[in-house]
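Chemist: Attaching a predicted model along with its sequence, questions to come.
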Amino acid sequence: MSEPHLQFLFDFGSPNAYLSHKVLPGIAQRCGVDVDYVPVLLGGLFKLANNRSPAESMAGISNKPEYEALELRRFVQRHGLEAYRRNPFFPVNTLQIMRGAVAARRLDVFERYVDAVFSAMWEQGLKMDEPEVISAALTSAGLDAAALMAMAQDPAVKAELLANTQRAFEQGAFGSPSFLVGDELYFGKDKLRDVEEEILRQKRAGSVA
């Protein structure tokens, strides 16, 4: 019997991806599954889907931005994520740090890299599109910044990030955070409960099959 395959399509530039990252380990533990983190480039995904960022799409709409901020506060409080801080430099160009995520997997430091960069973005509020800031954040986390930043420039790494983004679009994604439980797509941190229920449903179905 194969376990449900849970993919997390993420870009460090999304605060909701950070919040999902903090909650996913609990879901994985409760459900007995692993989470496959898939780095995608949100700007590229927006272009493919003809989508816009929430800041653009909600501009000029009364009450909706305020409600979204309220929901974010509720989520933070519900899950005890008091370390979260809005990044003062938002939006940040994430091209280099997303390439770095692909490089980190090749250098076998992926989990440490993801934790460090999410923390730098959404806990420390750093401007993570400046090379010297990226380097300092990685070094502070005990990572080899020079090796990671060099590998991030490898053409194969760049191609892999583009391929991930294209595949995410073909799987139905239009933004981040997105989740795939098998072929079932879910979007947004508010769908994490549905993600958990779908994992358990697929596990039950698999045990009967």
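Modeler: That came through fine. Residues are numbered from 1 along each chain as shown.
Chemist: alpha carbons only for contacts and neighbour counts from here, please
Modeler: Will do.
Chemist: where exactly do the strands run in this structure?
Modeler: 6-10, 35-39, 178-181, 184-187 (DSSP state E).
Chemist: Give the buried residues for the last one.
Modeler: Within strand 184-187, the residues that qualify as buried by neighbour count (16 or more other Cα atoms under 10 Å) are 186-187.
Chemist: cool, and the first one?
Modeler: In terms of neighbour count (16+ other Cα under 10 Å), strand 6-10 has its buried residues at 6-10.
Chemist: what about the nearest residue to His79 once chain neighbours are set aside, distance to Lys47?
Modeler: Closest residue to His79 in three dimensions, ignoring its sequence neighbours and counting by Cα to Cα, 6 or more residues apart in numbering: Val23, at 7.4 Å. Between Val23 and Lys47 the distance, using Cα to Cα, to the nearest Å, works out to 28 Å.
Chemist: and here's the other structure:
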Amino acid sequence: MDGSGSVGVHPPKREVFDVPAMTNTDNKGVVRPVRTYTETSFGLYMSRTADHPRFHHLESWLLPALGLRASIFHFVEGHRTGQRLYLDVGRFAGPDADGRWHAEDWYLDLVDVPGTPLELIDVDELVEAHAAGLMSTTETVRAVEIATAALVGCAERDHDIDRWLADVGAPLRWLDERAGQSGAPASDITRG
């Protein structure tokens, strides 16, 4: 920790979503098996188990055109925070020539608690990353624009993030909605 009270900024976190291999590789190089990948015209859905002390399952949508990753963390007993969606701001792209998708987290996050305005967090991390030269001015400005679009769009729809996402071309479906479908394999890749 330096004299400013900062713990020190980390480089942008990068992840790989390897659809053909049915794996997700995190920023530290840990490779985890994926239960489901679904590719659509607007993004990539992933569902996988998690070995985290606070949640046992993770669902995520990478939404390249919106610069967002929307996630639902299925928390273990005692760790539910009231949040529904957690949105990472960043650069998301795919598939590449090998069928992999890539994520680069640009520090800013939005927390969705139903019935309340989205909460923007980690602004300090973005500012510190820019000051440290880890984010260009163009990337930093773009991160703020992405977060602002989500904040305004959600606010204009009575704080309903799902409604805003559907209105901008990303009608998200989640595991809870898929659970009623019969015959869904435990591990699958679908393209829509």
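Modeler: Okay, I see it. Keep in mind the model is a prediction, meaning the values are calculated, not measured.
Chemist: Could you tell me the TM-score of the two chains?
Modeler: Put the two chains on top of each other and the TM-score (TM-score structural alignment, normalised by the length of the second structure) is 0.29; 112 aligned residues with a Cα RMSD of 6.3 Å.
Chemist: higher neighbour count, Val23 and Lys47 of the first structure?
Modeler: Neighbour comparison, Val23 of the first structure and Lys47: the larger count goes to Val23, with 16 against 12 (by other Cα atoms under 10 Å).
Chemist: any idea how far Asp36 of the first structure is from the more buried one?
Modeler: In this view, Val23 of the first structure and Asp36 of the first structure are 14 Å apart by Cα to Cα.
Chemist: Can you report how many residues lie near Ala69 of the first structure?
Modeler: Counted with other Cα under 10 Å, the burial measure for Ala69 of the first structure works out to 11 neighbours.
Chemist: Could you measure from it over to Gln77 of the first structure?
Modeler: With distances defined as Cα to Cα, the gap from Ala69 of the first structure to Gln77 of the first structure amounts to 12 Å.
Chemist: joint contacts of the two?
Modeler: Shared contacts of Ala69 of the first structure and Gln77, defined by Cα atoms under 8 Å, 6 or more residues apart in numbering, are not found at any residue.
Chemist: Could you pull out the buried residues of the lengthiest helix in the second structure?
Modeler: Of all the segments of type helix in the second structure, defined by DSSP state H, the longest one is helix 137-155. Within helix 137-155 of the second structure, the residues scored as buried using 16+ other Cα under 10 Å are 139-140, 142-143, 146-147, 150-151, 153-155.
Chemist: for that helix, packing partners?
Modeler: Counting contacts by 3 or more Cα pairs under 8 Å, 6 or more residues apart in numbering; DSSP states H and E, helix 137-155 of the second structure is packed against strand 85-93, strand 100-112, helix 123-131, helix 161-167.
Chemist: hmm, try it at 6 Å
Modeler: With contacts defined as 3 or more Cα pairs under 6 Å, 6 or more residues apart in numbering; DSSP states H and E, the secondary structure elements packing on helix 137-155 of the second structure are helix 161-167.
Chemist: What residues sit buried inside the helix it packs on?
Modeler: Within helix 161-167 of the second structure, the residues that count as buried by 16+ other Cα under 10 Å are 161-165.
Chemist: Tell me the first helix or strand C-terminal of it.
Modeler: In the C-terminal direction, the helix or strand that comes right after helix 161-167 of the second structure (DSSP states H and E) is helix 175-178.
Chemist: Tell me who's in contact with the closest residue to Leu120 of the second structure other than its chain neighbours.
Modeler: Spatially, and ignoring its direct neighbours in sequence, Leu120 of the second structure is nearest to Leu110 (4.7 Å; Cα to Cα, 6+ apart). Shown here is Leu110 of the second structure, whose contacts under the criterion Cα atoms under 6 Å, 6 or more residues apart in numbering are 86-87, 119-120.
Chemist: I'd like the distance between Leu110 of the second structure and Ile189 of the second structure.
Modeler: Summarising the geometry, the distance separating Leu110 of the second structure from Ile189 of the second structure, computed by Cα to Cα, is 28 Å.
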